[in-house]
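# Could you work out the structure for the sequence below:
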Amino acid sequence: MPTPDRTSLDAIVRAGQDILESAGLSGLTMQAVADRVGVRAPSLYKRVRNRDDLVRLITEATVRDLGERLAAIGAGTDPRRDLAELARAFRAFAHARPRGYQLIFAPRPDLTGPSTEALTHAVEPVLQVAANLAGEAHALNAARTLTAWANGFISMELAGAFKLGGDIDQAYEFGIARLADALIG
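Coordinates of the predicted model:
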């Protein structure tokens, strides 16, 4: 097996993200990550303090990935369209990486949460769209409203909680349009 110096922290985190998606949080073990990157488990401790630290690093990397996806949307001249594109990208990310997405919003000890810096960078696109919709003075409140609605909807969707029938995609689009109407300043 390679020496620990041949295994990067980035490779460890990427392996952890992959394991999280395929095996869930309970399957995310130091041994599973070590096997994936081709080292012995004790070698991981030269890069990662413990499993909680690994979960924190994975959560932070996932937040950065989400932020990059949202930043790629960019703000245009139509705040309603920008909101719709942002909300759709948020939902697409959650469907592509449901366990990582859930990890971002899961209640957990502060030890496994992402840094304020990572969160701040990730929410910049949401704050910009919110400011364009509701005005600068209400940007933070609008961004929180948008995030809470989208996360609630997506979390229920991922949990299979929408049991009354109907088109879930259409319901999501309905919510986006109503939020835009409510937030226009």
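# drop to CA atoms for contacts and neighbour counts, all remaining ones
Noted.
# can you give me the helices in this structure?
Along the chain, the segments classed as helices by DSSP state H run 9-27, 30-37, 41-44, 51-71, 79-96, 98-105, 116-134, 139-158, 168-183.
# Tabulate the ones you listed (a markdown table), appending mean neighbour count and distance to M1.
Shown next, in a markdown table, are the helices of the chain (neighbours: other Cα atoms under 10 Å; distance: least, Cα to Cα, whole Å):
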| stretch | mean neighbour count | distance to M1 |
| --- | --- | --- |
| helix 9-27 | 18 | 15 |
| helix 30-37 | 19 | 9 |
| helix 41-44 | 16 | 11 |
| helix 51-71 | 21 | 21 |
| helix 79-96 | 19 | 32 |
| helix 98-105 | 20 | 29 |
| helix 116-134 | 20 | 33 |
| helix 139-158 | 17 | 38 |
| helix 168-183 | 15 | 47 |
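# Could you save these as a markdown table and add columns showing distance to T3?
Below are the helices of the chain laid out as a markdown table (distance: least, Cα to Cα, whole Å):
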| stretch | distance to T3 |
| --- | --- |
| helix 9-27 | 13 |
| helix 30-37 | 11 |
| helix 41-44 | 8 |
| helix 51-71 | 19 |
| helix 79-96 | 33 |
| helix 98-105 | 29 |
| helix 116-134 | 30 |
| helix 139-158 | 40 |
| helix 168-183 | 48 |
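# quick one more, to check against the first:
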Amino acid sequence: MPTPERTSTEQVVAEARRILEQRGADGLSMQAVAAAVGVKAPSLYKRVASRDDLLRLALEATALELGDRLDRALAGAPADARGALAAVADATRAYAAEVPVAFGLLFGALPEAARPRPEVLASASTAVLALGRRLAGPDHELAAARTITAWMTGFVGMQRAGAFRLGGDVEEAWRFGVDALGAALEARRT
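The predicted structure follows:
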């Protein structure tokens, strides 16, 4: 059956993202996506090269959507760098709660063919890079952005996994971490 004109790459990617969240990475298949868009699996090969390509496209869409959210969070954030960090961190955490499977995969180990392209990741990283520059200065922009990303994704991943088992208030720990990270990065500003 030929791919109907009503089926687009955008629809294929949207269904892949939906399936990914509902069934996990193991549940994402060409067959499942084809059924969701109303075509036979071989027809999908006109749109995507492989299952890894499908996963890459889904994760790229996730990265760009996250980047848009973070851009908006930064634009609406307080003028001070630590307030901006809190806004971006909170937006990241909220987004991770909306799409936990794709978020986890985006920051996890993937086959080379499923990894988002560097230019997509660069486009999605503008807010975090700008935040790194504001906090730590232009000489440390990339290192600061990586530190921010690593802390946020690590905390979110541990929370999602139920790894905070020693009691205490997780929200308080989040705020403490954001504040401590902001202070540490500002101390590195040159």
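# before we move on, back to that, mind checking the helices of structure 1 for the one nearest to P2 of structure 1?
helix 30-37 (9.0 Å; Cα to Cα).
# That closest one to helix 51-71, inter-axis angle?
Going by axes from the mean of the first three to the mean of the last three Cα atoms, to 10 degrees, helix 30-37 of structure 1 is angled at 60 degrees with respect to helix 51-71.
# how big's the offset between helix 30-37 of structure 1 and structure 2?
Average distance, helix 30-37 of structure 1 versus aligned residues of structure 2 after superposition (mean Cα distance after the TM-score superposition for structure 1): 0.9 Å.
# For stretch 44-63 of structure 1, grab the matching residue range in structure 2.
Stretch 44-63 of structure 1 lines up with residues 44-63 of structure 2 when matched by TM-score structural alignment.
# what does that stretch contact?
3, 8-9, 12-14, 16-17, 28-30, 34, 102-103, 105-106, 111, 113-117, 120-121, 124 (Cα atoms under 8 Å, 6 or more residues apart in numbering).
# can you rerun that using 7 Å?
The contact list for stretch 44-63 of structure 2 (Cα atoms under 7 Å, 6 or more residues apart in numbering) reads 9, 13, 16-17, 29-30, 34, 102, 106, 113-116, 120-121, 124.
# Just flag the most distant two among the residues you listed.
A34 and A124, at 28.1 Å, using Cα to Cα across the contacts of stretch 44-63 of structure 2.
# Relative to its centre, which residue of structure 1 is most distant?
M1 (32.9 Å; Cα atoms, centre = their mean).
# pretty sure it contacts V37?
No. Between M1 of structure 1 and V37 there is no contact under Cα atoms under 7 Å: 9.4 Å.
# hang on, isn't P2 of structure 2 packed against S43?
Yes. With contact defined as Cα under 7 Å, P2 of structure 2 reaches S43; the gap is 6.2 Å.
# Stretch 51-59 of structure 1 vs structure 2, mean deviation?
Mean deviation for stretch 51-59 of structure 1: 0.7 Å (mean Cα distance after the TM-score superposition for structure 1).
# now for F90 of structure 1: what does it line up with in structure 2?
Using TM-score structural alignment, F90 of structure 1 sits opposite T92 in structure 2.
# Quick one: map L183 of structure 1 onto structure 2.
Matched to structure 2 by TM-score structural alignment, L183 of structure 1 sits across from L185.
# Is that match in contact with L135, as I believe?
Yes. L185 of structure 2 lies in contact with L135 (Cα under 7 Å); the separation is 5.7 Å.
# got any residues that touch both of the two?
With Cα under 7 Å, 6+ apart, L185 of structure 2 and L135 have no common neighbours.
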